[in-house]
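**Student:** Turn this into a structure:
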Amino acid sequence: MSDRHQETCSIARLFTWLFKLVIAFIALSVLWVLLYAVVPPPFTITMAMDEHSITKDWEPLSNISPNLVRAAIGAEDGKFCTHNGFDTEAIEKAMRRNAQGGRIRGGSTISQQTAKNAFLWQGGGYFRKGLEAWFTFLIENIWGKHRIMEVYLNLAETGIGTYGAEAGAQRYFNKSAADLTPTEAARIAAALPLPKRRSVVNPTGFVRRYGNSIAKRIGVVKRDGLDGCIYT
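**Tutor:** I've put the predicted structure just below:
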């Protein structure tokens, strides 16, 4: 057998192996998303990497105040009910801002954040962002908006070692997530991007102003039907 023929066979075997690997990844990821469509994610990579003790308490979306749902939409993703998982306009704006230097800003939707929280890890990198896009595509087409919001509000880090709306509501306000007022919901939403650094109970400065702004947006989200995919 010539060296050229051996090289051709080696390349063919490599492509065959890569093809099988891609097919296996697609199959396993689809099965994983299908499982989480009906079963609450029991744990996440973010939780596993958290150095603090974990507090979480899964609740169906029907047991979470609409105020918090609307606060999340108003603060994080006003086009949640109309986009396909990706807000191209927000991504383009973030890219332009980042090109100017300064603090890096993202253009992630709630769907993208949910994909990251449920299946991946925190931090950047093109590889992780590529996986995030794939899982975002899957949950948008398999779960739908209602399930995406439910998983998002149950997995989002709401404080040090605290995950989900119910655990956050109990920690900060000693009440169920179902009973959150617009102000309380807005304060939790205001802290979501940096839950370890932003105060929910006694916010000051920017966090307080941002929370007040979100509280006003809750009414706008309801008035303009921006939550129509959740509440019809």
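
**Student:** rest of the way, CA atoms for contacts and neighbours
**Tutor:** Fine.

**Student:** Helices of this structure, start to end?
**Tutor:** Secondary structure of the chain (DSSP state H): helices at 3-36, 45-49, 66-76, 88-99, 110-119, 126-142, 145-155, 165-173, 182-191, 205-223.

**Student:** Make JSON lines out of those helices and add mean neighbour count and distance to T232.
**Tutor:** Shown next, in JSON lines, are the helices of the chain (neighbours: other Cα atoms under 10 Å; distance: least, Cα to Cα, whole Å):
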{"stretch": "helix 3-36", "mean neighbour count": "12", "distance to T232": "24"}
{"stretch": "helix 45-49", "mean neighbour count": "15", "distance to T232": "33"}
{"stretch": "helix 66-76", "mean neighbour count": "25", "distance to T232": "12"}
{"stretch": "helix 88-99", "mean neighbour count": "14", "distance to T232": "26"}
{"stretch": "helix 110-119", "mean neighbour count": "24", "distance to T232": "19"}
{"stretch": "helix 126-142", "mean neighbour count": "17", "distance to T232": "18"}
{"stretch": "helix 145-155", "mean neighbour count": "23", "distance to T232": "11"}
{"stretch": "helix 165-173", "mean neighbour count": "22", "distance to T232": "22"}
{"stretch": "helix 182-191", "mean neighbour count": "26", "distance to T232": "20"}
{"stretch": "helix 205-223", "mean neighbour count": "18", "distance to T232": "11"}
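
**Student:** One more, so I can put them side by side:
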Amino acid sequence: MTDRVRLVVIALGGLLLLPYALVIVYALPFIHPVSTLMVADLVTFQGYDRRWVPFDKIAPVLTRSVMMSEDGQFCAHDGVDWVQMRGVVQDALDGEATRGASTIPMQTAKNLFLWNGRNIIRKVLEVPLAMWADLVWSKRRMMEIYLNVAEWGPGIYGIEAAARYHFGVSAANLSQRQAGLLAVALPNPFTRVASKPGRGMQRLSSVVERRARAAGEYIKCLYD
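**Tutor:** Below is the predicted model of the structure:
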């Protein structure tokens, strides 16, 4: 192995290991991580709006709505919902259209360290990162980071900026309907605009609101 190849291998290894080290750093409560999309917006001089807000300053109805919309087993799994994941793999093997199986830890790992788009390489990198983050962070810290880096529109990141942009209120003062609309917008905040919902989006929001009201034991890891 030549020196040049050795340096390339070392550099690639360092890039692969860096996110695991950052997960440890991000466990510190005074650290406010940024996502790869936020960095891209800065590099391209587009800028962005993100106002970090502590978990305790986020309306519980928003947290419940997001959890029941995106990852109902959040408190039970280890970063990956293996039941859902096996279903996706089986669908792919059967040649059927695959459904989403990304948990909140997986989405957080993707937002912080990887890139958007369906890609097997990204998924292979995402799964162990999600499990590592779930091991290192508390569930509350995981949800806090996720809600502060999630994208809710062009250049709109985090629940505080989203609540103010879409509804003119703080994250602490979101209503049940507003929380439901923001939750169902997450899969694609460019076509699902929380402040301008169509009938389909309003129906989805109603379903999420009902699930959030009945969350009960599903959210015990966040609210003791």
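
**Student:** just to revisit the earlier point, take the helices of structure 1 and write them to TSV, including distance to P60 of structure 1.
**Tutor:** Shown next, in TSV, are the helices of structure 1 (distance: least, Cα to Cα, whole Å):
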stretch	distance to P60 of structure 1
helix 3-36	13
helix 45-49	20
helix 66-76	12
helix 88-99	29
helix 110-119	15
helix 126-142	17
helix 145-155	7
helix 165-173	10
helix 182-191	17
helix 205-223	20
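
**Student:** out of these, nearest to T55 of structure 1?
**Tutor:** With Cα to Cα as the measure, helix 165-173 is the member of the helices of structure 1 nearest T55 of structure 1 (6.5 Å).

**Student:** now for the closest one, which elements pack on it?
**Tutor:** Contact here means 3 or more Cα pairs under 8 Å, 6 or more residues apart in numbering; DSSP states H and E; on that basis helix 165-173 of structure 1 packs against strand 55-56, helix 145-155, strand 157-159.

**Student:** Just give the closest residue to the equivalent of Y146 of structure 2 over in structure 1, not the sequence neighbours.
**Tutor:** Under the alignment (TM-score structural alignment), Y146 of structure 2 pairs with Y152 of structure 1. Spatial nearest neighbour of Y152 of structure 1, chain neighbours left out: T114 (5.0 Å); criterion: Cα to Cα, 6 or more residues apart in numbering.

**Student:** Tell me who's in contact with that neighbour.
**Tutor:** For T114 of structure 1, the contacting residues are 136, 148-149, 151-152, 155, by Cα atoms under 8 Å, 6 or more residues apart in numbering.

**Student:** now swap in V193 of structure 2 and tell me
**Tutor:** Contact analysis of V193 of structure 2 by Cα under 8 Å, 6+ apart lists 153, 185.

**Student:** The one 4 residues further on too?
**Tutor:** Neighbouring residues of P197 of structure 2 by Cα under 8 Å, 6+ apart: L181.

**Student:** Quick check: it vs I156 of structure 2, distance?
**Tutor:** Here the criterion is Cα to Cα, to the nearest Å. By it, P197 of structure 2 lies 17 Å from I156 of structure 2.
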